[in-house]
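**Q** here is a sequence together with a model predicted from it:
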Amino acid sequence: MIPLPLARIAEITSGTLSGMADPRAVVRGPVVIDSRAVEPGSLFVAFPGARVDGHDYAAQAVRAGAVAVLATRPVEAPSVIVPDAAAALARLAAAQVAALPATTVIGVTGSAGKTSTKDLLARLAARMGPTIAPVGSFNNELGHPLTVLRADMDTRFMVLELAARNIGHIRELTRIAPPRIGVVLNVGTAHLGVFGGKEAIAKAKGELVEALPRHGVAVLNADDPYVRGMAGRTDARVTFYGRGEDAAIRAEGVTLDERGRASFTLRTPSGAAPVSLQLYGGHAVENALAAAAAAYELGLPVATIAEELSEATPRSRWRMEVTERPDGVTVINDAYNANPDSMRAAFDAFAVLGQGRRRFAVIAALRELGEEGPALNRELGVMAGGAGLAGLVVAGPDAEPVLEGAHEGAARAASGPPGHPQPRIVHVPDAAAAAAELNALLRPGDAVLVKGPRAMGLERTAEQILGGSAQ
């Protein structure tokens, strides 16, 4: 962060110095909300949580090197006392952005693919200058300002991921770090129950393009009608990306190799170049195109964009991580989170990657789908049951619609052309039981997909399978 004395931090956050805090003491960063992440020069922000209260760790944080604590009540340490820690954190981040007028802020949002696109775009922007981006999915009212506060006077680009749990959330995030380029990926079914419909989701995601200045650029997915329609919600210039010929940045001649990795020609208004992704799944093409379109607007040559996209590997955990066990079992850990759209994309990729092998999948009932939840979970089951698997493990609660759909999908497949395997369909209570079930069935050369909502913690299933061995 840009070094700031405590007196200035108190002024920005409307706080009061306490605990014998020296107003001239300088915070040089990082700003952290976990006392274990404190480094010399840090500012520790204390939040009360469901199980622990950060205020109880104030003295420990200062002993570890924190200059002071941003707190909402007096603590036994030098501190800045504020009424609302989250609001103070946002004000501090906004002040930092205002002090960096030469830094270009790029926002990325969408129902699926935000983190993967952000990772690709951060790699591309780094070819042009010092770049910061969130670690993993730091994309909410806490992660967003914490990422911004990592910037310093050398930072040229901020690539920020913006999530929305309701209308107005993205608008608030853009006030912290006003974007000059806004990338909208898609409007899908994630958090459908929270928003109540795709129209509301589109309204929320479109707050990013509404925040763009007239001299900014909206990078929109031409293949998604909800996103395409956002062009009328901004005074900024609009660039479309996609697979169709009307997209300025597009993919031509897309093919998938035997591992499900895409190759295509990246076409831009100033030329074309070949791309061979190391990322798995056909859906990675859209993420790559979105990143390419934003990088093109930054002025990066198309040959350099293609080169970087072709060399990129996953940066964030549990997103189409493909790992081989010593005995030849392939485990695809895509367990970070799930919604109906990402489930379809994962199964499409798995069909290619696991072709000619015995395939197994571990899934769980999807959440936050509102009244459509039972029907969408039944559709998930139908898809999984008819996917040609040798075995399907459904983990966790509320699994009945998924199981009913899975048996229906398996029955439909059995009535079709001969040779379609009948999957073993089982329900288990948790991630550990799912791993035990799979480890008892796997043989050398098998393939496993692990995919489910974040709350189920199915990344533990993948880790336990990877630690096992075929029977």
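**A** Now that the structure is in, tell me what you want to look at.

**Q** okay, CA-based contacts and neighbour counts for the rest of this
**A** Noted.

**Q** is residue 354 in contact with residue 447, as I believe?
**A** Yes - contact status for residue 354 versus residue 447: in contact at 5.9 Å, counting by CA atoms under 8 Å.

**Q** which one's more surrounded, these two?
**A** The neighbour comparison of residue 354 against residue 447 (other CA atoms under 10 Å) goes to residue 447, with 27 against 23.

**Q** next up, the contacts around that one.
**A** Going by CA atoms under 8 Å, 6 or more residues apart in numbering, residue 447 touches 329-332, 354, 357-360.

**Q** again, only using 7 Å
**A** Shown in contact with residue 447 (CA atoms under 7 Å, 6 or more residues apart in numbering): 329-331, 354, 357-360.

**Q** go ahead and build a PyMOL selection from the buried members of those residues.
**A** Selection of the buried residues among the contacts of residue 447 in PyMOL, burial being defined by 16 or more other CA atoms under 10 Å:
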select buried, resi 329+330+331+354+358+359+360
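
**Q** how about TSV for the contacts of residue 447, with secondary structure and distance to residue 157 added?
**A** Putting the contacts of residue 447 into TSV (DSSP: H, G, I helix; E, B strand; the rest coil; distance: CA to CA, whole Å) gives the following:
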residue	secondary structure	distance to residue 157
329	coil	41
330	strand	37
331	strand	35
354	coil	39
357	coil	44
358	coil	45
359	strand	42
360	strand	42
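
**Q** could I get the full set of helices for the stretch 351-471 of the chain?
**A** For the stretch 351-471 of the chain, the helices defined by DSSP state H, counting those that start in this stretch cover 373-385, 400-414, 431-439, 459-466.

**Q** ok, structure two:
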Amino acid sequence: MIALTLSEIASIVSGQMFDIPDPGRQVTGPVVIDSREVRPDGLFAAFQGEHVDGHDYAQRAVEAGAAAVLAARPVGVPAIVVEDVEAALGALARAVVGRLGATVVALTGSAGKTSTKDLIAQLLQRLAPTVWTPGSFNNEIGLPLTALTADEGTRHLVLEMGARGVGHIRYLAELTPPRIGAVLNVGAAHIGEFGSREQIALAKGELAEALPAAAEGGVAVLNADDPLVRAMSSRTKARTVLFGEAEDADVRAEDVRLTETGQPSFTLRTPTGCSGVTLRLYGEHHVSNALAAAAVAHELGMPVDEIAQALSEAGQLSRWRMEVTERSDGVTVVNDAYNANPDSMRAALRALAAMGGAPRANGGRTWAVLGRMAELGEESLAEHDAVGRLAVRLNVSKLVAVGGLEARWLDMGAKNEGSWGEESVHVSDAQAAIDLLRSELRPGDVVLVKASRSVGLERVALELLDSAGEGEVAGR
């Protein structure tokens, strides 16, 4: 974080200082919400959680080197006390970002946010010091914490913005006002909470609305291939840059194809030229992600040849997102278990099918180990049925549906589509899936593991790797 005194922080957050012997002490370390992560001269923000109260760890945080605690009540150690710790954290982030002089790049979308954020970060750090969202730290607590890791040397701040309802992205954009905003897509993720794709588009489009006018440098990077995203050009005063495979896209992909191992290859065309790209990531859905990243980098002055080279060298920075590991016995495990929605599930299945099409030892098979997709509301059962049917259409060798009612619909959809017998099986939990796979996997097989985060299906992938010894991780 940029250096601020405790008295400056208290003024920014409208807080009162308690038990602070030196108001001029500078905070230069990070702001954290876990006392175990405190660093010398940092700030510990104490949150009241459902099961744990951060105020109980104030003493530990100060003993670990925290200059003070941002708290909702006096805690017997140096503290800045505020009415609302979350609001204070946001106010501090807003003040710090205002002093940085860095270009803030924000992105949102129903799917692909984290992968695209990772790509943008890897491109922009070639231009200048860059700070970006770790993992999916994209809410009203995670976003300001990320912003507060930036310092005087930071030139690019890349922030992923999530939303659970209308107004959320507007709030996040107020905390860290972006100059460049990218909207990737509008899908079915969280449709149970929003009610419709149109409502999702209303929420995602708040990013376009938050951008400064074109005369002030505002740029809206929009997906030309998604009608609901393309329409957001009417909701922004910023200059619009379209990306996609559409002929009128400013940054587009031509001659898209997949390598034998399922990695996308294409010609990247920009207003200043074109160059070839072969991604290290798996699945054709990453083409759109790469184009969004390329559009941002192009706007910030990176030449097209450098963009293409950087994209071709970029890996996945965040765990459990199409994380491909080949075991020593030739079995390939694809851990995509961080989250799932209908769009990302379809993309992952297509990637699995492409990977299974490559020449493999002993005629390897493709396995889709799938679990529940959460927050789909009334569409849930139909969407799970459709995913099961898609697995059949893509000639996936084996479907293992894990869990309760939704998993039964995955299994039933597959069997109804293809009259499958033993090719599709429903199991009760992750352990049952692990036992089945351990007994039946053979060299050359490719196993995709995917479900919503709440299912915890990453255990299957991790157990498969632990039981055989990890091999080389590809595409990272």
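**A** Received the coordinates, thanks. Only a predicted model underlies this, so the values are computations on that prediction, with no experimental measurement involved.

**Q** one step back: out of the helices of the stretch 351-471 of the first structure, nearest to residue 107 of the first structure?
**A** Distance to residue 107 of the first structure, taken as CA to CA, is lowest for helix 459-466 among the helices of the stretch 351-471 of the first structure, at 27.7 Å.

**Q** quick check: the one residue sitting closest to the centre of the first structure vs residue 317 of the first structure, distance?
**A** Closest to where the C-alpha atoms of the first structure average out (CA atoms, centre = their mean) is residue 115, at 3.1 Å. Distance of residue 115 of the first structure to residue 317 of the first structure, given as CA to CA, to the nearest Å: 10 Å.

**Q** same question, residue 67 of the first structure
**A** Using CA to CA, residue 67 of the first structure is found at 32 Å from residue 317 of the first structure.

**Q** can I assume residue 229 of the first structure sits in a helix?
**A** Yes - judged by DSSP: H, G, I helix; E, B strand; the rest coil, residue 229 of the first structure forms part of a helix.

**Q** residues touching it, list them.
**A** With CA under 7 Å, 6+ apart, residue 229 of the first structure has no contacts at all.

**Q** alignment lookup: it to the second structure.
**A** In the second structure, the residue matched to residue 229 of the first structure (TM-score structural alignment) is residue 231.

**Q** ranges for the helices of the stretch 101-250 of the first structure?
**A** Using DSSP H, counting those that start in this stretch, the helices found in the stretch 101-250 of the first structure span residues 114-126, 143-148, 169-176, 192-195, 198-205, 207-210, 225-228.

**Q** could you say which one of those comes nearest to residue 292 of the first structure?
**A** Closest approach to residue 292 of the first structure among the helices of the stretch 101-250 of the first structure is made by helix 114-126 (7.3 Å; CA to CA).

**Q** residues of that closest one that come out buried?
**A** Buried residues in helix 114-126 of the first structure, counted by 16+ other CA under 10 Å: 114-125.

**Q** that one vs the second structure, average distance?
**A** Superposed on the second structure, helix 114-126 of the first structure shows a mean distance to its aligned partners of 0.8 Å (mean CA distance after the TM-score superposition for the first structure).

**Q** which positions in the second structure sit opposite stretch 318-336 of the first structure in the alignment?
**A** Taking TM-score structural alignment as the measure, the second structure aligns residues 320-338 with stretch 318-336 of the first structure.

**Q** gap between that stretch and the chain center?
**A** Averaging C-alpha positions (CA atoms, centre = their mean, to the nearest Å) puts stretch 320-338 of the second structure 18 Å from its chain's average.

**Q** what's the match for residue 309 of the first structure in the second structure?
**A** Checking TM-score structural alignment: residue 309 of the first structure goes with residue 311.

**Q** tell me who's in contact with its match.
**A** So residue 311 of the second structure contacts 277, 279, 290 (CA under 7 Å, 6+ apart).
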